[in-house]
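S.K.: model this:
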Amino acid sequence: MIPGMKQSGAWYRFALLLLTALFAVTLIVSPSRAQSYGADQGFLSLPIETVDIVITNPSGDQAYNAKVIDGLRRYLAFYPGDLFSENRAAFAIARARRSPDLAGITYDYALGRGGGLAVTFRITLAEGAGAERGRGYLLTSDKSDLPVLYDLDGTYVRAKFEALSLYYGNGNAWYGKPEDMLAGNPLVQGEPAGEGYSDWLEGYAHYGLYGITPLTDNFYVYGGLSGLSSGSTGRELFTDETRGYTYFEDAYAGFITGKTDEKGNRLAFNASAGRQRFTLANAFLIANTAGNGDERAALQANARWSADMVALAQLSYNSTRLEAFYVDPDELPAVDSKTKLAGLNVEARPVDGLLVASSYVTGLESEYGYFGPTGSQIGTREGLNVFDARFTYRPNLPSEPGPFLGAEAAVQTHRDIDMFATAGYAEIGYSFTDAAWSPAISYRLGYFSGDDPDTDTYERWDPLLSGGNGEQWVQGANHFKVVQDSNVIAHRIQGRLRPLPAVELVPQLWVFQADSLNNIGGNPALSFLSDDVYGYEANMTVKWFASRNWYVHGHVAYTVPGEAADDALDGEAEDWLSVMLFVRYAL
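M.R.: Next up is the predicted model:
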């Protein structure tokens, strides 16, 4: 028995809920089969698994075919492990269409065997010179061209429309003790979810225009402008007030330039600035660059991702990339820490299947406080230095069975205070893609240091803007809300199953422990711990990629408090159940 699971029926309740979730998901996903889907932002930001290029009308010269494919592959600069973006793909295609070798190029994507995206580009070789006819609703008045408005001679403009509707329910949220777990929280308005069952509805609509155009053969400018309207009603985690909010989401501009040599090597420079989304690598340090909930509504839908300002410069040579960034996150006014971050990131793929990378992040400005063992503030995030190194390795193609592994290590120091905090993870797994349902299983150990009150050094890890989604660094559907990525040791066993071509199941089992019994700086109700076990969670996520336009996502999560949480709540902590279902449409 794991220490802290003192309730005699805790493991039974834990296993029963996991089996119930598995059975319910099997019933839900059985009726339909589909092949392709859309992925852009938020829940649908998936890594690229494979990139295939197919010539629809290959010439008889195989060497020429190979040269075109190799040159286009390098020009597009899409690599396994990168997060997919529809805008980026469309912009790259618009530039590639100007090549005299190509008469046309399209792309599609499907769910890969390893849980990412299998992207396929289809090209048509040119048969002599000829004027490009172009496409897009403004040129053809053909509604089937939407959302493309204009696509001719490298100039590409598309409309964006995305709508999402979400249902969320909780049984005994905050372990049934919101009055303790939310004491002093500035986001609380009215009556938040707590003991018993409560639920709410929320949604958003995201709409805008994105485009790119050439100024010369090798210099393109691009930009995007969009708005987002969101709303919530019901009794959610912090409030029972009905809210609605509309504001800009994206508002950025940039340019890209580069050249490809006679061997097909691609050197490119990309720079942009404005309101836009930014994720650093795997979301371990930076992902949640905008706040949701409170007056903005759409707490669980994570409607907003764009920071107030992101300035980004990227230099890439084939698959090696160097980027410099500045991030001013769009925080909620009620909890605005006025944080501004900057840093560098370098990534390389020295051999097939291996990614090695390193990052540096520094706190330029911030009022986010660090608190010592007595509860007094000893410093802020301003002056923070973060050094990070990581790798992932998969010796086989994602479509083939085989092992995969990865690890990351990071250190935080400070220019003004004595600080040495550490964090990292190690993960190992195996994918059985040749078996029924293409199962994969992995174990990940995540570590984020706590502060030892017996030393003069401050050791509590600052989570920065870590997060992303439930398979990145949102650790536990329920438990993450209580203990985020600081002073925690998280054990995760994760599966991945494909019962149908367009349906994926992701079960997870979690054990959460504290690194230090001193938890000052975390949830005030858990500032001083009697035990190192926070709790346990079983959750199941189901994803149905019904079509390129429609996506359905749901989860069931059941969390059992450990002795640390139960003792902090005077032995009255209840098990926490949450259910969620959303439907997304994207044009």
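S.K.: CA only for contacts and neighbour counts going forward, please
M.R.: OK.
S.K.: in this structure, which spans are helices?
M.R.: Using DSSP state H, the helices of the chain run over residues 10-29, 62-76, 86-96, 137-140, 178-181, 563-568.
S.K.: which one of those helices is the most hemmed in?
M.R.: helix 563-568 (a mean of 22; mean count of other Cα atoms under 10 Å).
S.K.: sequence B follows; please return its structure for comparison with A:
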Amino acid sequence: MRHIAYRLSMSLLVLASLLVSQGVYAKQPQPARKLHDESGGYRWILDIDAAFIRVDKNLFGNDRAVYGEHSDYWYESALTFGGSALWDFNLAGNIYADLAGLYTGSARYNAGVDNINNKYINRLDFYQAAIGWQSGDLFDIGRNALRISVGQQKFTLGTGFLIWNGGTNGGSHGDTWIAPNQTWRLTGLVDLAIGDDYQINVFYLSPNDSPDTRTQLGGINLEFTLDENATFGVTYIDIFDSNDKTRENTRTYAFRYNSKPLSENSLAISSEYAFQNRPNTRGDQNAWYIEPIWHFGGPANVRLSYRFASFDEGWDPLYYGGSDWGTWYQGEYLGEFILTNENLESHQARLVFNPVSDWTINVIYYYFLVHNLNRGQFANAQSRMTERSLAQEVDLIAEYHVTEQLSLTFEAVFSLPEEGGKQWSGGDELTTQGLASISYSF
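M.R.: Below you'll find the predicted structure:
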């Protein structure tokens, strides 16, 4: 089986090279997705992803001293395959079932060297195995207003500030950048939508993490539509059991507001505040962000935004994920491989435009600061930190949507340490990263 998986991994990489004569390509962050077809019947799914990533002067030139190994380039590949079915029972609602597998393959150390004991990975796992009931036209508050489901599946909240990825990527699971492990190992979900104005989600979640901490959490989420372009959400999350005793009994309370632009040359807002009580560690923690987004519109559909985000020392980042570029992996290098959302502050400026209909360009700038020196993820600095300024990063991302099924992504990333970053990492050089990836959905 290992030989077959290895040959499949190499085949995926060769396929990527054939499809893109200039190189390989990347996968855009994807929203939550249901496998089953709401119109009924059966549906098959087959998705192929592959990526090649090269980094120069990793960890500002000091990765071997910090990690014990050196990373310069690596490959990632993923294959998602399966099917779904939906049976409509008219006034009794409908039942659906989703079943899918996931193959992941990666070769060589990634930039964070979190796979130091798993340099070559070939894995075959379940991706989704869930069954659910939907109310259909049973109630007069909307079609499928009530959904009840159990099993291994995706569940997300908002922009992914707290809850997005149910599975661990990297380490023994591989594929840190493609990040295909997004489903929760076990879920129990009750979703109720009352027209277009109210949405209630009651959830039980157990993550597919590595190492397996046997964590269990539950909660409730309420979403309110304020007007035609704005929503307000309230979330409560309780980690009621975990082998990681620092997480057990952690309770999180979150409030978020999001608006959409009403027209060209208009402002939108994305924001969230979360309060966390952690009785087994440092007590109460806070995390929040605010992001005004100006939509200029026009032929290039230009958008310009600024975001400030803050995460206390001792904040549990929970299960955040990538709903969009920079959200919530902050930086295609530092956020993807080096840093986590804890004891950290960040400034982000982002420009997005479409020079032609099939291309999307992102230019993203980050300035990172340490929230509290020599604490949290910065407790084991190479030398004692005396400066909060950590690093700057610039991400240049180009997406080419060749067809509805085929998309290519290319990245050029530049990351430079500030004084605090030099003290923390022990390196003082400019890190550069290049990436090309391909994603094809049959």
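S.K.: returning to what we had before: mind checking the helices of the first structure for the one nearest to residue 284 of the first structure?
M.R.: Set against residue 284 of the first structure and scored by Cα to Cα, these come closest in helix 86-96, at 22.7 Å.
S.K.: circling back: columns distance to residue 208 of the first structure on top of the helices of the first structure, output as JSON lines?
M.R.: Converted to JSON lines, those look like this (distance: least, Cα to Cα, whole Å):
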{"stretch": "helix 10-29", "distance to residue 208 of the first structure": "32"}
{"stretch": "helix 62-76", "distance to residue 208 of the first structure": "24"}
{"stretch": "helix 86-96", "distance to residue 208 of the first structure": "12"}
{"stretch": "helix 137-140", "distance to residue 208 of the first structure": "16"}
{"stretch": "helix 178-181", "distance to residue 208 of the first structure": "39"}
{"stretch": "helix 563-568", "distance to residue 208 of the first structure": "45"}
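S.K.: out of those, nearest to residue 215 of the first structure?
M.R.: helix 86-96 (11.4 Å).
S.K.: by how many degrees do that closest one and helix 62-76 diverge?
M.R.: Angle between the axes of helix 86-96 of the first structure and helix 62-76 is 130 degrees (criterion: axes from the mean of the first three to the mean of the last three Cα atoms, to 10 degrees).
S.K.: for the first structure, longest strand please?
M.R.: strand 197-216 (DSSP state E).
S.K.: picking that back up, relative to residue 460 of the first structure, which of the helices of the first structure is closest?
M.R.: helix 563-568 (18.1 Å).
S.K.: what about the closest one, how far off from the second structure?
M.R.: Its matched residues in the second structure lie on average 1.4 Å from helix 563-568 of the first structure after superposition (mean Cα distance after the TM-score superposition for the first structure).
S.K.: rewinding a little: nearest to residue 221 of the first structure, out of the helices of the first structure?
M.R.: Nearest of the helices of the first structure (Cα to Cα): helix 86-96, 10.2 Å.
S.K.: and that closest one with strand 197-216, angle?
M.R.: Using the same axes, to 10 degrees: helix 86-96 of the first structure against strand 197-216 is 20 degrees.
S.K.: now find how far off-centre helix 86-96 of the first structure is within its chain.
M.R.: 21 Å (Cα atoms, centre = their mean, to the nearest Å).
S.K.: other SSEs contacting that helix?
M.R.: helix 62-76, strand 155-171, strand 197-216 (3 or more Cα pairs under 8 Å, 6 or more residues apart in numbering; DSSP states H and E).
S.K.: what's the angle from it to strand 155-171?
M.R.: 170 degrees.
S.K.: and residue 321 of the first structure? What does it align with in the second structure?
M.R.: For residue 321 of the first structure, the aligned residue in the second structure is residue 199 (criterion: TM-score structural alignment).
S.K.: against residue 299 of the second structure, how distant is the nearest residue to that match once chain neighbours are set aside?
M.R.: Sequence neighbours aside, residue 193 is the residue nearest to residue 199 of the second structure in space, at 4.4 Å (criterion: Cα to Cα, 6 or more residues apart in numbering). Relative to residue 299 of the second structure, residue 193 of the second structure is positioned 36 Å away (Cα to Cα, to the nearest Å).
S.K.: look at these two and report which has more neighbours.
M.R.: residue 193 (19 against 11; other Cα atoms under 10 Å).
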